[in-house]
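Student: Sharing a model that was predicted from the sequence below.
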Amino acid sequence: MEEAGEPVRETPPRTGVRRLLMDTRPLRHPAFRRLWSSTTVTAVGSQLTAVAVPKQVYDVTGSSAWVGYASLAGLVPLVLFALWGGAIADSMDKRRLLLITNAGIAATSLLFWVQAAAGAQSVLLLMVLLAAQQAFFGINFPTRSASVARLVPSSELPAANALVSTVSATGMVLGPLLAGALIPLAGLPELYLVDALALCAALVAVWRLPALPPSDPSGRGAGAPRRAGLREVAAGFRYIAAHQVLLLSFLADIVAMVLGMPRALFPQLAATAYGSWGEGFALGLLFAAIPLGAVAGGLLSGTFSRVRRHGLMVIGAVIAWGAAVAGSGLSGSLWWAVAFLALGGVADMVSMVFRGAILQSVATDAMRGRMQGVFTVVVAGGPRVADLLHGTAGSALGARTAVTGGGVLVVVAMLALALTMPALRRYRAA
């Protein structure tokens, strides 16, 4: 697990209030610390590009529809390459694959900078670059996630996932705020350039990781070459079907995100239910509430990272998420709605931590990349399906009714899954 010559630093047991705060045990392992630091560097930078691309598309076209088309152009390669990338991650050295994909993401960010600095007005070029970057990301994310279980002991997987997820959630909060401040001061090209430089810096940390060759379940020895085609992708889905705990962990996330993610209704809520506060102010608070709650949950990960009943934690977290979303829909006050959404963010963080730990523990190393590929598709696709469902329901029933109903459906569906399929609630970490 550790690189030669780099022993783990022993730390005294945490007591009192320190035990409730972020569980940093995984950072004692040098290899994980490097992987985590590369994620830290790019978390904010990637959000700069996430803001800059739709802004530039809108500036060029003056149409929100084209912003939506550009989003779709990024989603399709993300889904396809996440599934295929998981199979690739199971068939070659993960460190090498991380270097290739990180370099690819950095190169596309540099090309974004070049076209913006040159004053290009081509939406097609933007969509092609976005599709290429999301394809690289689709391979990179499952590879990075699958590597975590090779770098820390299984008992520290929840803590490791909390550290990674907290950084990502922090980037979702700080990145857009920083982009909003920099655009009028520096301009779009500089946002792309900052992201590219951050990605180049992260390559150094990835370069210093140990080799992570694929496991070989046939017994021919670690690193034995394997294919990464459609047959291997299909084998990943058969593996999920054969392991009910994995299947239920994916279904739990689908229930939570598809039925309960209300972000498509935030503009309507800001304009109608909470317009007295100022539409822009209300909209910003609603969008920031969930990631802020997730950050708070990560900072307090010591309260739950040592729990062994991972299945029950997922069930409880999804039910808490649904209840919080329903509470936000019932709130007549903007501040109560934001408070409930923040609590939902805490619950979402807990769910993500333990779903990730279940996946990394139950799946063998030979299958872990493909499982993370499916995980990426679920995480990326679920909220987009929710946007369609909630947007339609909000137009027909009203925004607050749709939000409340979605939260209630999450609670009912998760309870039904937990009662009828006991594998998840019985699952306990070794």
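Tutor: Received it, and whenever you're ready, just let me know what you need.

Student: C-alpha from now on. contacts and neighbour counts both.
Tutor: Will do.

Student: What segments of the stretch 301-430 of the chain are helices?
Tutor: 310-330, 334-362, 365-397, 399-420, 423-426 (DSSP state H, counting those that start in this stretch).

Student: Next, the distance between the ends of stretch 18-29.
Tutor: One end of stretch 18-29 to the other measures 20 Å (C-alpha to C-alpha, to the nearest Å).

Student: Flag every buried residue along stretch 70-78.
Tutor: 70-78 (16 or more other C-alpha atoms under 10 Å).

Student: which residues touch the closest residue to Gln360 other than its chain neighbours?
Tutor: Take Gln360 and drop its neighbours on the chain: the residue closest to it by C-alpha to C-alpha, 6 or more residues apart in numbering is Ala149, 6.0 Å away. For Ala149, the contacting residues are 157, 360-361, by C-alpha atoms under 8 Å, 6 or more residues apart in numbering.

Student: so Ala149, which of the three states?
Tutor: helix (DSSP: H, G, I helix; E, B strand; the rest coil).

Student: Comparison target, given below:
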Amino acid sequence: MSTSRWTAVLPDFGPFRSGRDFRLLFYQGTVTYFGSFMAMIALPLQIKHLTGSPLAVGAMGAVELVPLVVFGLYGGALADAVDRRRMILLTEAGLGVLALVLLVNALLPDPLLWPLYVVAAGVSALSGLQRPALDSLMARIVPHEQLAAAAALGGLRYQFGAIAGPALAGVVVAFAGHAAAYSVTVLGFLASVLLCLRLSPAPPVKGAERPSLRGIAEGARYAWSRPVLLGTYAVDLAAMFFAFPNAIYPFLADELDAVWALGLMYAAGAVGSLVLGMTSGWTSRIRRHGLLVVFGAAVWGLAIAGAGASSGIWLVLLCLAVAGAGDMASGLGRATIWNQTIPEELRGRLAGIEVLSYSVGPQLGQVRAGTMAGWTGTRSAFWGGGLACVASVAVLAALLPKLISYDADTDEDALRRRAAREAERAGAPA
């Protein structure tokens, strides 16, 4: 294959060359995601070990939901009013402290169950505060024309942790115990805090308002008035609610007599995402990002349904990998639309709303999957949710045609945001 063809396929590393802060966030995120995914797998495994109940594992989603909603919305308003670097640093340190609590509890002669739920709620609250600051920072440190490439590279960062973390967590927990997995998480957050200290300050725009319910409502009204944005939130929420069965992976592994493959099941979706990310050069040429959102979500749902209908572990892993590729494609479309269209003064608040669509869906999805598995069985929780996902995405696409027709070269909000960024780079008032 010629060099030009490789360039068209391989990821665009332009954002790496454009700024030091992007590189720091890339490395920080890689370390954080790896350690976080270790804990993300160890925590439900520990609950399963202590209770043996799919409902108890699925209840994690219910515990995490309210803090995520409250602090996600407040974190979005806060990100528009304070230094985003400071927000990221403080919340990252707080997440490290919670990881230390998990470690201490795991080292007890008889680990307690209730601290696991308390920590899960605390992690949800701090993540809700942090994510709007992280997401809203990207459009400031990356040139407008490189936003799609930055989204693809951000996906690679995430997928590294999502593959290596779960794959290693299953082995570590099996042979060294939950405490060993939590130790890796603590070390990861320590390294992440050190990297965050080197980020450049990111103060709010001039005249930024203090966080308030009125400000949050202003962001919500803006999102509601933009069918394209509304569509990205709705599609993601529906896909995750109906087709996010991660909480019941351990029970499917038991049914398939493949407990040894549990870590691979958690990592399979990330492998599919990584393959798509490593061949993401084509994404820089995509203009119809709304169509990408819908197509990716439909593939995700079909693949999850296929996993539930499969009788062999290797076919299940293949379906989960395909699901991951679909989710990655949909995520690239969503992130690009958000970064291309949302004005700087509302970016934090809109990122807070994005946190709800990105995170509330999986939390509710865990509750749905655990409840449905308890009532009708593990397999039906997979294939039934996957088919419901496809149906809901089709309905939303029909109700929101502007999402399907979105074009980065003609959309008014995208053109306005591009002009603002060019004015900023030229030193003129936006």
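Tutor: Great, that's in hand. No experiment lies behind these values; they were computed from the predicted model shown.

Student: Redo the buried residues of stretch 70-78 of structure 1 as JSON lines? Include secondary structure.
Tutor: Formatted as JSON lines, the buried residues of stretch 70-78 of structure 1 follow (three-state DSSP):
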{"residue": "Ala70", "secondary structure": "helix"}
{"residue": "Ser71", "secondary structure": "helix"}
{"residue": "Leu72", "secondary structure": "helix"}
{"residue": "Ala73", "secondary structure": "helix"}
{"residue": "Gly74", "secondary structure": "helix"}
{"residue": "Leu75", "secondary structure": "helix"}
{"residue": "Val76", "secondary structure": "helix"}
{"residue": "Pro77", "secondary structure": "helix"}
{"residue": "Leu78", "secondary structure": "helix"}
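
Student: follow-up on the earlier one: which position in structure 2 pairs with the residue nearest to Gln360 of structure 1?
Tutor: Using TM-score structural alignment as the criterion, Ala149 of structure 1 maps onto Ala139 of structure 2.

Student: in stretch 304-324 of structure 2, what's buried?
Tutor: Here stretch 304-324 of structure 2 shows 304-310, 313, 316-324 as buried, counting by 16+ other C-alpha under 10 Å.

Student: Check stretch 125-135 of structure 1 too.
Tutor: 126-127, 129-135.

Student: One more: stretch 282-301 of structure 1?
Tutor: 282-283, 285-301.

Student: From Ala159 of structure 1, how far out is the residue nearest the centre of structure 1?
Tutor: Against the mean C-alpha coordinate of structure 1, by C-alpha atoms, centre = their mean, the closest residue is Val379 at 6.4 Å. Using C-alpha to C-alpha, Val379 of structure 1 is found at 20 Å from Ala159 of structure 1.

Student: What's the local residue count around the closest residue to Gly385 of structure 2 other than its chain neighbours?
Tutor: Nearest non-adjacent residue to Gly385 of structure 2, counting by C-alpha to C-alpha, 6+ apart: Phe242, 4.5 Å away. Using other C-alpha atoms under 10 Å, Phe242 of structure 2 is surrounded by 28 other residues.

Student: Find the helix or strand that the aligned partner of Phe242 of structure 2 in structure 1 is a member of.
Tutor: In structure 1, Phe242 of structure 2 lines up with Leu259, judged by TM-score structural alignment. Taking DSSP states H and E as the definition, one finds Leu259 of structure 1 inside helix 244-260.
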